[in-house]
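S.K.: from the sequence below, what's the structure:
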Amino acid sequence: MYNTLLTSLDNGIFTITINRPDKLNALNKEVMEDLNRVIDEVEQTADIKAVIITGSGQKGFVAGADISEFVGLSNDEGKTLAKKGQDIFFKIENCSKPVVGAVNGFALGGGCELAMACHFRIAAENAKFGQPEVNLGLIPGYGGTQRLVHLIGKGRALELLMTGNMVDAQTALQYGLVNHVVPQDELLNKAKAILQVIVGKAPVAISHCIAAANA
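M.R.: Sure thing, here's the model as predicted:
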């Protein structure tokens, strides 16, 4: 059903795996379209109670946007691309069912923005986070500037945004960017254990918790 995603459903928990390991799961137009469609599937499928988003392989959650697709874009085309990404990540952030980012490696640029669009994040010990767009003369285009400030505070966010530096999983935990850090082989089990507790609660209450937190 999806060219760039692997999906599986287990006891109400729907795992979405971005599957471009040879590109460290970089976001291209096809991945973005698949993410847009899969969130519609999540909302429309009663058997899906909660969602995990992760990346294929052990090195990268999502190592950024596929820069090759930026070459030759006009200003208007760049704005259109950014708006489409913003809309997709807004849809993830406002999904009525809980969405957990299971960050299994590099979460850089658009990958960090995708992780931040999830309702909360769990990181493997080897995970690294960053918004290196400034190194290309750009700023995060998919809402990363706003979400990073919201999650870790203005000072820390601006330092990361303006230096382009990465932080490791333990620093991300200290900053409040992630909720838990676990060995990589325990990452999905940790996410599923938390979600099993959540899906045992009233779905209407859960959806209202999400909506209220996003208000």
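
S.K.: going forward, measure contacts and count neighbours with C-alpha atoms only.
M.R.: OK.

S.K.: show me where the chain has its helices.
M.R.: 29-44, 75-93, 110-117, 144-152, 154-163, 169-175, 187-199, 203-214 (DSSP state H).

S.K.: from those, which stretch is densest packed?
M.R.: Across the helices of the chain, averaging neighbours per residue (mean count of other CA atoms under 10 Å) puts helix 110-117 on top, at a mean of 27.

S.K.: out of the helices of the chain, the one nearest residue 102 is which?
M.R.: With CA to CA as the criterion, residue 102 lies closest to helix 187-199 of the helices of the chain, at 6.6 Å.

S.K.: elements contacting the closest one?
M.R.: For helix 187-199, the helices and strands in contact under the criterion 3 or more CA pairs under 8 Å, 6 or more residues apart in numbering; DSSP states H and E are strand 13-18, strand 50-55, strand 99-103, strand 120-124.

S.K.: hang on, the earlier thing: in TSV, list the helices of the chain along with distance to residue 56.
M.R.: Putting the helices of the chain into TSV (distance: least, CA to CA, whole Å) gives the following:
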stretch	distance to residue 56
helix 29-44	13
helix 75-93	19
helix 110-117	13
helix 144-152	22
helix 154-163	26
helix 169-175	18
helix 187-199	12
helix 203-214	27
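
S.K.: second input sequence below; structure requested for side-by-side comparison:
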Amino acid sequence: MIAATPAATPAATPVDTPLGAPVEAVPAPAYRGDLAEDALLLAAFTAAGEEQLATLPVKRERDTAEQDLAQRVLTACRAARRGFLVRHAEAVYDVLTDGRTRLVRLPDLVFAAADRFPGLTPTRAAMAAEDGVIQAEKDGLEADQALFCHAVLNSPVAGRHLIDAMLAPTPRAQELLPAFRDTGRIELDSVLVERRGDAAHVTFRNAHCLNAEDNRLIADLETAVDLVLLDDRVRVGVLRGGEVDHPAYAGRRVFSAGINLKDLRNGDISFMEFLLGRELGYINKMYRGLLTAPEHGAWAERTVQKPWVGAVDAFAIGGGMQLLLVLDHVIAEEDAYFSLPAAEEGIVPGLGNLRLSRLTGARTARQVLLGGRRIAMSDPEARLVCDEVVPATAMDDAVERAVAALSAPAVAANRRMLGLVEEPLELFRGYLAEFALVQVERSYSDDVLAKVERRWQRSQGRR
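M.R.: This next block holds a predicted model:
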């Protein structure tokens, strides 16, 4: 760990604050371009900022002047981190990955940065202190994680290596793989994976919330996708929602209601594991394949890809519709609909902005993303997003036909080549670099916080 030395610690200078009392503040670091020296300057500056914040009450108990001071300190520290990363992002990444000889998953990478370069990202202890705190009452330390992720992904060298790291199988999936190969069935907390013939059926079972996505479901889905891609007996993956508890859909399957907005309000939607992790994790694995041989060969020799079928019962909202944009064959029941309610929710719908216009054209994409348009299966545009519309009673047969068609040996190779043309890796990397900053800013914005609070209050009133 880099330790500060007296020579590297700038002298403190008193300044006036909105509280009307002098507060000891360290001048903004004047970086010189040397990694070790600049790391010491960053550590000293951010440590002074943390000391200032420690003198204040927690956010929910601050008055206006105290909150103004806290925001000024947070903003100054983020500017210092941004300046450091502009100069040293690739060098920092090389230190954390031993010269890119190790694949380090995103959460481990971000916390390793906190340990190796004090002040660069929040520590585990700092993040744990915000656990159990509703989103509106957090200081938004995830913004500092987003700054780091943006800088890494913005580098063609470091960004591509991180994408590789996130395409590797998870330890949990590797542990469960022998049992799945043996029995053809793994039951996770919110996902069921079953092998049936040439297909592995992945069923969402977040029944209490209309199969909405939360941290648990994202983790389970990545495990499930890994198992499907690792099992040699599986040729095709199938995604479908299970039956839900909601009275309006009792006994019916529902594909997905998108992000769990109650969890977002309660501060339980993680930036690393959910907002960024799902895009780099299971969705990207479905689209680009699982990295199984990271050290040699061309891309086709390094990854395992398989085609995917989606069976949409009832609706695919938000994150649910985003999934459809990477699937190879989508079947929807007649009364289903799709939507990406970005304007209503106030956040960015993952890679929907990148992928939707490729299927529907720019004008329809704007109607959906900016105007909140729903696509019903009776709309002509529905056939731009799905391949078949069938009665609910015909869904199972339609899925079996799609599995049979996509099981042909040449399908995986051709979908790989389509992906190279449709969404080059550099386009994906550049989009995600900007997405990291924009999404975390939106998830803490006043309008989003107000919307999720109103929804939560309405839900409480119905109890």
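
S.K.: hmm, back to that, between the helices and strands packed on helix 187-199 of the first structure, which one is nearest to residue 82 of the first structure?
M.R.: Going by CA to CA, the one of these nearest residue 82 of the first structure is strand 13-18, 19.7 Å.

S.K.: neighbours of residue 68 of the second structure, how many?
M.R.: 15 (other CA atoms under 10 Å).

S.K.: just the element for it, please.
M.R.: Counting by DSSP states H and E, the element that carries residue 68 of the second structure is helix 64-96.

S.K.: and the next helix or strand after that helix, which stretch of the first structure?
M.R.: Where DSSP H and E defines the elements, the next helix or strand beyond helix 64-96 of the second structure is helix 106-116. When the first structure is aligned by TM-score structural alignment, helix 106-116 of the second structure has no counterpart there.

S.K.: equivalent analysis for stretch 224-240 of the second structure, please.
M.R.: Counting by TM-score structural alignment, stretch 224-240 of the second structure corresponds to 38-54 in the first structure.

S.K.: report how many residues lie close to residue 136 of the first structure.
M.R.: So residue 136 of the first structure, with other CA under 10 Å, has 9 neighbours.

S.K.: coming back round to it: quick one: closest of the helices of the first structure to residue 100 of the first structure.
M.R.: helix 187-199 (7.0 Å).

S.K.: other residues contacting that closest one?
M.R.: 12-13, 49-50, 52, 98, 100, 102, 104, 122-124, 182, 206 (CA atoms under 8 Å, 6 or more residues apart in numbering).

S.K.: return the residue of the second structure aligned against residue 103 of the first structure.
M.R.: Checking TM-score structural alignment: residue 103 of the first structure goes with residue 312.

S.K.: scratch that, residue 119 of the first structure
M.R.: Residue 119 of the first structure maps onto residue 328 in the second structure, by TM-score structural alignment.

S.K.: if you skip the residues just before and after it, what's nearest to that match?
M.R.: Counting by CA to CA, 6 or more residues apart in numbering, residue 328 of the second structure lies nearest to residue 308, which is 5.4 Å off, once chain neighbours are set aside.

S.K.: can you tell me which of the helices and strands packed on helix 187-199 of the first structure is packed in deepest?
M.R.: Buried most deeply of those, by mean count of other CA under 10 Å, is strand 99-103, with a mean of 28.

S.K.: who does that one touch, helix- and strand-wise?
M.R.: Against strand 99-103 of the first structure (3+ CA pairs under 8 Å, 6+ apart) you get strand 50-55, helix 110-117, strand 120-124, helix 187-199.

S.K.: and the ones you listed: which comes nearest residue 138 of the first structure?
M.R.: helix 110-117 (12.1 Å).

S.K.: figure out which of the helices and strands packed on strand 99-103 of the first structure is closest to residue 157 of the first structure.
M.R.: helix 110-117 (12.4 Å).

S.K.: with the second structure overlaid, how far apart is the closest one on average?
M.R.: Mean deviation of helix 110-117 of the first structure relative to the second structure after superposition (mean CA distance after the TM-score superposition for the first structure): 1.4 Å.

S.K.: report the angle between that helix and helix 144-152.
M.R.: 50 degrees (axes from the mean of the first three to the mean of the last three CA atoms, to 10 degrees).

S.K.: for helix 110-117 of the first structure, which outside residues touch it?
M.R.: Contacts of helix 110-117 of the first structure (CA under 8 Å, 6+ apart): 26-27, 61-65, 89-90, 92-93, 101, 103, 107, 121, 129-131, 140-144, 147-148, 177.

S.K.: now with 6 Å, please.
M.R.: Contact with helix 110-117 of the first structure is made by 62, 63, 64, 65, 89, 93, 101, 144, as judged by CA atoms under 6 Å, 6 or more residues apart in numbering.

S.K.: stretch 285-294 of the second structure too?
M.R.: 167, 168, 302, 303, 304, 305, 326.

S.K.: tell me the residue in the first structure aligned with residue 22 of the second structure.
M.R.: Checking TM-score structural alignment: residue 22 of the second structure goes with nothing.
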